[in-house]
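Student: got a sequence here, can you model it:
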Amino acid sequence: MAHEGGGKAILAALTANLGIAATKFVAFLVTGSSSMLAEAVHSVADSGNQLLLLIGGKRSRREATPAHPFGFGRERYVYAFIVSIVLFSVGGLFALNEAWHKWAHPEAIQGRWWWVPLAVLVVAIGLEGFSFRTAIRESNPQRGKRTWAQFIRTAKEPELPVVLLEDSAALVGLVFALIGVGLTLVTGNGRWDAAGTAAIGLLLVFVAGVLAIEMKSLLIGEAARPQQLQAITDALENGPEGAISRVIHLRTMHLGPEEVLVAAKLAVGPLERGADIAEAIDAAERRAREALPGTQLVMYLEPDIDRGPQERAQWDNAPVAADSTYVPDEPGEVRDMGHSR
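Tutor: Below you'll find the predicted structure:
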C-alpha cells in the first residue's frame, strides 16, 4: 500500500537525520559556525517531523467511533500540517535569528578543527542523498507520468511529499552551508557564514509554506482525482441491467489518503418496484468499488427521475451539452465537482 512505501521513506530519513544532527552539533561545538548550528537544528527538526508522520500514520488507523463515524484517516493530514509548523518555527525562524546575530557580530572559523565542518557537510550530503534516493524510489510507482511538482501538488498521501520536500531542502541547505563555511575559511570573514545561515533559513521558511498550503487543502477536503471520478461515473452508469441511465451529479471527498466519500444522484428508468431500484443501486455500488480496488469507498447513492440535461440547465441559465454527465440538481448548484488542487 501507499502508506507502507511512505513508511520506508520516513524511516530512512529519520535514521539519516539522527546521525547527521549528532555530527553537526559536534562540528558546531568545535568551530562555533552558525551555519553548522542552523543545519544541526534543521536536522533535529526533521527528525521530530518524521516521528510526527509515524505517529500520524499509526493514529489514522484507529477504528471509527460514534463521535467520529468516518474514522481518523485525516490524522495523517493533521500531523503533516504540524510538520510544516515545526519546519517553519524550529528550522526556518531559528536559522534566520542566528544569521541576524552572526551578521551583527561575525566570527571567523579558527583553530586546528577548521576542517571538521567541511568533513561533516560532505558526509551529511551523502546521507541525505541516500534518504532522498529512497524517497524517490518509493514515490515513483505512485507518481506515474506526473511531474514531481504535480505529484507534490496532487498526492493524497502526505508522507512522501513531506519527505521529498524535506530531503530536497536539506540537500540544498547543506550546499548553502558548505559555501558559507568554505568562504569563511578562505576569507576569514564570518559574515559569509551568516549569509549561508540566512539562506538556509529562507529556504526552510519557503518549504514550510509550500507544505502548509498543500496540507491545508487536504484538511479542508479534496475531491477524488479526475481519473477516479471518471472511473466511478463509468462504473455507476455502465451496468448490464441498464436500470441507471446516467449520473445526475456526483460529489466526492477524501476522508483519508485511501478512503473516499462518494455521494451521487442517479437517474433510474421506469422500474416498477422499489426492490428493483434497490437492486440496481446495490449493483452500481459494487461496480464502483471494483473499479477502484485500492481505494475504500464510503458510498451514498440516491435514485431520481431523469428529467434530461437541457431541462436541468434551464434552472441555472447555463448551457449544457446534451451528453453532459454532471448536471445541477438544484438551481444555482455547481456543475463540475472534479476540482482538485
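Student: from here on, just use CA atoms for contacts and neighbour counts.
Tutor: Noted.
Student: now the helices for this structure?
Tutor: Assigned by DSSP state H, the chain shows helices spanning 2-31, 34-59, 75-86, 94-104, 116-143, 148-154, 159-187, 191-220, 226-237, 274-291, 309-313.
Student: state the number of residues packed around the closest residue to Gly129 other than its chain neighbours.
Tutor: Spatial nearest neighbour of Gly129, excluding adjacent residues (C-alpha to C-alpha, 6 or more residues apart in numbering): Leu171 at 7.2 Å. Other residues within reach of Leu171, judged by other C-alpha atoms under 10 Å, total 19.
Student: and for comparison, fold this next one:
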Amino acid sequence: MAAEGSTKAVVVALGANLGIAATKFMAFLLTGSSAMLAESIHSVADSGNQGLLLLGGRRAKRDATAAHPFGYGRERYIYAFLVAIVLFSVGGLFALYEAWHKISDPHPIEEWRWVPIAVLGVAIVLESMAMRTAIKESNAVRGKAGWVEFIRRSKSPELPVILLEDAGALLGLVFALIGVGLTLITGDGVYDGLGTAAIGLLLVAIAVVLAVEMKSLLVGESATEEHVRRIERAIAGTEDIDSVIHMRTMHLGPDELLVAAKVAVDGEDDAVRVTRAIDAAEARVRREVPIATLIYIEPDLMRSRQTADGTAVPTADE
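Tutor: Next comes the predicted model:
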C-alpha cells in the first residue's frame, strides 16, 4: 500500500512538472528572465528526478540472484541519491550561475512584461496540487510522526524526496515571483538575479538534506523502534525460548527487513524441540512485522557470571 502511494505521488509530480517546465521555458523565451530560466531548469531537473525514482522502484522489484542473494531493494535508495546529485548540480548550481550572470549584467524585462507573473501563478497552482497529493499519500503512512521526523525516519525514499522537491518548487516559485515582480516594478534586473540566487541556494540546501538521508539508508538503517519492540516481544513470547540475548536488524529495502537474533533456550531441550521453537518464533515475527522477510535465529545456552558483589548476571557466548 505504501509503495502504491509513493508511485502515485511520483507520477502526479512528474505530470505537473512536465507541463510547468514547458510553460516556464516559453515565458523565458519571451522575456529573457533569468529567474524564469532557473525555474525552467528546476522543473526539468524535477521531472528527470521523478523518472529516476520510478526507474529505481521498477528495478528494485527484481528477484534475488546468486550474485545478489538479498535482492535489489536498495536500488531505490541509490536512485534517490542520484536525485540529490541532479538537484544539486542541474538545479542548484545552474541557478547560482545564472544569478551571478544576471547580477553582473542586469537588464529589465521589456517585452511581454506580465507573462512571467501569469506563468508563475499557474505554476504555483499546479505545484500546490502535486504537493497536496504528496501530503495525502504521506499522511497515510507517517502515523503520528511530525514532518521532520517522517522525512528523517522514513525507510521509503520516494515520499520524502517528493515532499522536499514540491516544497522547494513552491518556495522557488515564490522567490521567482518576488524577483520578477520587483524587476517589473523598479526596472532593475538585479532583483531578477537575486530571486534566481535564492532559488539556487534553496535547491542546494534541499539536495544536501536528501543526500544525507539517502546516505544513511544506503549504509543500512535498523528497523524502527516500534518494529524492534514487536519483534523482540514476538520472539521472547515463543514457547521454549527463554529470552532474546541480542538482536540486529537492517533494512534491505523499504519493505524488506533482515532480522538476526540470538536466543536463550533450555540446555535440556533436544534439537527437535529447539527447531520447532525457532520455527514458531519466525512465524510470530512475520505476523507481527510482515516486512521481516529474512529471519535468522541462533539458539544459545544462557549462562551466568559473577559480578564484583557476587551477583549472578545472565550471559551467553557470542
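Student: and the TM-score between them?
Tutor: Overlay of the two chains. TM-score (TM-score structural alignment, normalised by the length of the second structure): 0.96; 316 aligned residues with a C-alpha RMSD of 1.8 Å.
Student: hang on, the earlier thing: residues contacting the residue nearest to Gly129 of the first structure?
Tutor: Remark: with contacts taken as C-alpha atoms under 8 Å, 6 or more residues apart in numbering, Leu171 of the first structure is in contact with 125, 128-129.
Student: any chance of the helices of the first structure in CSV, plus distance to Val260 of the first structure?
Tutor: As requested, those are arranged in CSV below (distance: least, C-alpha to C-alpha, whole Å):
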stretch, distance to Val260 of the first structure
helix 2-31, 15
helix 34-59, 17
helix 75-86, 14
helix 94-104, 39
helix 116-143, 17
helix 148-154, 15
helix 159-187, 18
helix 191-220, 12
helix 226-237, 10
helix 274-291, 11
helix 309-313, 27
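Student: nearest to Pro303 of the first structure, out of those?
Tutor: Shortest distance between Pro303 of the first structure and the helices of the first structure, using C-alpha to C-alpha, is found for helix 274-291: 7.5 Å.
Student: the closest one against the second structure, how far on average?
Tutor: Superposed on the second structure, helix 274-291 of the first structure shows a mean distance to its aligned partners of 0.7 Å (mean C-alpha distance after the TM-score superposition for the first structure).
Student: what does that helix correspond to over in the second structure?
Tutor: Mapped onto the second structure using TM-score structural alignment, helix 274-291 of the first structure spans residues 271-288.
Student: give the buried residues for the matching stretch.
Tutor: Within stretch 271-288 of the second structure, the residues that qualify as buried by neighbour count (16 or more other C-alpha atoms under 10 Å) are 274, 277-278, 280-286.
Student: before we move on, what about stretch 101-114 of the first structure?
Tutor: Judged by neighbour count (16+ other C-alpha under 10 Å), stretch 101-114 of the first structure contains these buried residues: 102-103, 106-109, 114.
Student: for those residues, work out which two are farthest apart.
Tutor: In those, two members sit farther apart than any others by C-alpha to C-alpha. They are Trp103 and Trp114, at 19.7 Å.
Student: tell me how far the spatially most distant residue from the centre of the first structure lies from Ala278 of the first structure.
Tutor: In the first structure, the greatest distance from the average C-alpha position (C-alpha atoms, centre = their mean) is reached by Glu272, at 47.7 Å. Distance, Glu272 of the first structure to Ala278 of the first structure, by C-alpha to C-alpha, to the nearest Å: 12 Å.
Student: same check, this time on Ser43 of the first structure
Tutor: According to C-alpha to C-alpha, Ser43 of the first structure stands 57 Å off from Ala278 of the first structure.
Student: quick check: Gly56 of the first structure touching Tyr79?
Tutor: Yes - using C-alpha atoms under 8 Å, Gly56 of the first structure and Tyr79 qualify as a contacting pair, with a distance of 5.4 Å.
Student: more neighbours, those two?
Tutor: Tyr79 (25 against 21).
Student: what's near enough to touch that one?
Tutor: 52-53, 55-56.
Student: of the residues you listed - the most surrounded one?
Tutor: Using other C-alpha under 10 Å as the neighbour criterion, Leu53 leads those with 27 neighbours.
Student: and the longest strand that the first structure contains against the second structure, how far off on average?
Tutor: With residue count as the measure and DSSP state E as the assignment, the first structure has strand 244-256 as its longest strand. Here strand 244-256 of the first structure is compared with the second structure after superposition; its mean distance to the aligned residues, by mean C-alpha distance after the TM-score superposition for the first structure, is 0.4 Å.
Student: where in the second structure does that strand fall?
Tutor: The alignment of strand 244-256 of the first structure onto the second structure (TM-score structural alignment) covers residues 241-253.
Student: next, name the residue at the spatial heart of the second structure.
Tutor: With distances taken as C-alpha atoms, centre = their mean, the second structure has Pro157 as the residue nearest its mean C-alpha position (2.7 Å).
Student: isn't that residue right next to Glu75, touching?
Tutor: No - counting by C-alpha under 8 Å, Pro157 of the second structure does not reach Glu75; the two are 10.5 Å apart.
Student: and Pro157 of the second structure, what does it touch?
Tutor: 76-77, 80, 214, 254.
Student: neighbour-wise, give me the winner out of these.
Tutor: Of all those, Ala80 has the most neighbours under the rule other C-alpha under 10 Å, reaching 30 neighbours.
Student: so what's Asp167 of the first structure closest to, chain neighbours aside?
Tutor: For Asp167 of the first structure, ignoring the flanking residues on the chain, the nearest one in space by C-alpha to C-alpha, 6+ apart is Phe132 at 5.5 Å.
Student: isn't that neighbour up against Ser168?
Tutor: Yes - the pair Phe132 of the first structure / Ser168 is scored as a contact, 7.0 Å apart, by C-alpha under 8 Å.
Student: more neighbours: which of these two?
Tutor: Taking neighbours as other C-alpha under 10 Å, Phe132 of the first structure and Ser168 compare with Phe132 leading, 23 against 17.
Student: what comes into contact with the longest strand of the first structure?
Tutor: Among residues not part of strand 244-256 of the first structure, those counted as contacts by C-alpha under 8 Å, 6+ apart are 70-74, 76, 156, 218, 221-224, 233, 236-238, 260-269, 280, 306, 325-329, 335, 337.
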